[in-house]
Every structure is written in structure tokens, then in C-alpha cells.
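Enquirer: Generate coordinates for the sequence data below:
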Amino acid sequence: MSLFRTLVLALCAASAAVATPALARPAHRPANEVARLAWDDRPRDQDRAFRAQREGRSMPLPQIERKVIPHMGGADYLGPEMRGSNVRMKFLDRGKVIWVDVDPRTGRILGKSDD
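Expert: This is a model prediction of the structure:
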């Protein structure tokens, strides 16, 4: 095995060993813990989007992207985020950020805003 490959494998193993405890989540919470909002207890965008798609309240993201991106005149697509019940897509056109709000049921553009 080459020295480079050995170093890469050792680095990957060390990274995994260091990162694993940080990603671990406690198996249970103390019984006397007061109800609180914790960052890791909030529904994440991808979880909300998955549930909406599964329940028929949203079409799959690739399908939404195929409907919206052609209408953006060559602007670079940077990615989606959930915005309430809508999907907000971020584009960059000549150094200007453009947010596009989309109805996730139909893929119809609801509005555009420049930041």
C-alpha cells in the first residue's frame, strides 16, 4: 500500500473516532427534566419536507427544481430551504441573491425577492 493511501486511511479512521462521540445522543433524558426547547429536538427542514412529501402535501424536491430552474434565466441554483409551508429556493445571478418562493404542491412560483 502506498504511503499516501496509508496516511489517508489513518486520517479517516482518526476523524471517525474523534467525531463519533460528538454525534452521539443520550439514550434517555432525566425524569425530572423540565420541558424545554432544545436545538436537537426541533424538526429539521429535511424531516418536515419528507413528511410533507409522504403525506401528499408536497412533490419531490427534484421535481420542483425541474419546474423552477428553467424559469431563472441561467442564474446559479444554490439550494432549497423550507419557509413555513413553502419551499424557498436560493439563486445567485451576477452577484445578486434571489429568493424564489414555490408552492410545494404544484411547483408554481409564488414570488421572487432580491436581497
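
Enquirer: rest of the way, CA atoms for contacts and neighbours
Expert: Noted.

Enquirer: Quick check: the residue nearest the centre of the chain vs residue 93, distance?
Expert: In the chain, the residue lying closest to the centroid (C-alpha atoms, centre = their mean) is residue 46, at 5.4 Å. Between residue 46 and residue 93 the computed distance is 26 Å (C-alpha to C-alpha, to the nearest Å).

Enquirer: re the thing from before, assumed the residue nearest to the centre of the chain was part of a strand.
Expert: No - the assignment for residue 46, made by DSSP: H, G, I helix; E, B strand; the rest coil, is helix rather than a strand.

Enquirer: Let me see the ranges of the helices in the protein.
Expert: Assigned by DSSP state H, the helices in the chain fall at 3-23, 45-54, 61-68.

Enquirer: In CSV, list those along with distance to residue 78.
Expert: Output for the helices of the chain, formatted as CSV (distance: least, C-alpha to C-alpha, whole Å):
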stretch, distance to residue 78
helix 3-23, 27
helix 45-54, 16
helix 61-68, 11
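
Enquirer: to compare against the first, here's another:
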Amino acid sequence: MTMYRTLLAAAFAVGLFGAPALADPPRDADRAFQAIRQGRSMPLPQLERRVIPFMGGADYLGPELNGDAYRFKFMQNGRVIWVDVDGQGRIIRRSRDR
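Expert: Predicted structure coming up:
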């Protein structure tokens, strides 16, 4: 009986706390989609094709959406390199992890 109550409480908690997260789409992703749709930003694959060739052979680890810009993560010689890119493919900032 105790195990049944524990499982029921866990299921209730997942439903209670998980539902709001599923109901709200990420705002940054929605904003990015709207910018692409309205022609103010390029799609992510196109931005990647513009930036990756300038990274001198660094390994591309993936993107993050950072407000109105994308942050691309690279690794080179054991160091992390972050490259912030606007929707038109211009590099805004480049930083290295120390």
C-alpha cells in the first residue's frame, strides 16, 4: 500500500510540475522563428555555413539561442570558443574559455 501511495504521489508531482513547462513554448525559439519568417534572420543551417569556415578547423559543438543572436560553440586545442552571431550572419563577439 505504501509503494502505491509513493507512485501515486510521484505521478501527481510530475503532472503538476511538468505540465506548465510543456504548455509554454520557449520564447527565444518563438522569436527566432518569427524573425526567420519575416526575413529579418537567416535559418540556422545558413548561419552555420557562413561562420564555420572562418573558425580555422575548430570542432563545431553546436548552437545555442542567446536572445536575438545565436551562440556557436567550438573546441580547438582543448579550449572552448564561443562565437555570437546576429541573424544576418555577422560575428558580434568571439570569446575563448581560459
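
Enquirer: that older thread, quick check: which of the helices of structure 1 is nearest to residue 107 of structure 1?
Expert: helix 61-68 (5.1 Å; C-alpha to C-alpha).

Enquirer: Residue range in structure 2 corresponding to that closest one, please.
Expert: Residues 44-51 of structure 2 are matched to helix 61-68 of structure 1 when aligned by TM-score structural alignment.

Enquirer: tell me which residues in that stretch are buried?
Expert: The neighbour-count check on stretch 44-51 of structure 2 (16 or more other C-alpha atoms under 10 Å) flags 44, 47, 48, 51 as buried.

Enquirer: before we move on, what about stretch 93-110 of structure 1?
Expert: For stretch 93-110 of structure 1, the neighbour count (16+ other C-alpha under 10 Å) marks 97, 98, 99, 100, 101, 102, 103, 104, 105, 107, 109 as buried.

Enquirer: Need the counterpart of the last one in structure 2.
Expert: What it means is residue 109 of structure 1. Under the alignment (TM-score structural alignment), residue 109 of structure 1 maps onto residue 91 of structure 2.

Enquirer: swap in the fourth one?
Expert: The pairwise alignment with structure 2 assigns residue 100 of structure 1 to residue 83, based on TM-score structural alignment.

Enquirer: Cross-check the contact I'm expecting between its match and residue 75.
Expert: No - Residue 83 of structure 2 is beyond contact range of residue 75, at 11.1 Å (criterion: C-alpha atoms under 8 Å).

Enquirer: Where do the strands of structure 2 begin and end?
Expert: Secondary structure of structure 2 (DSSP state E): strands at 59-66, 69-76, 79-85, 91-96.
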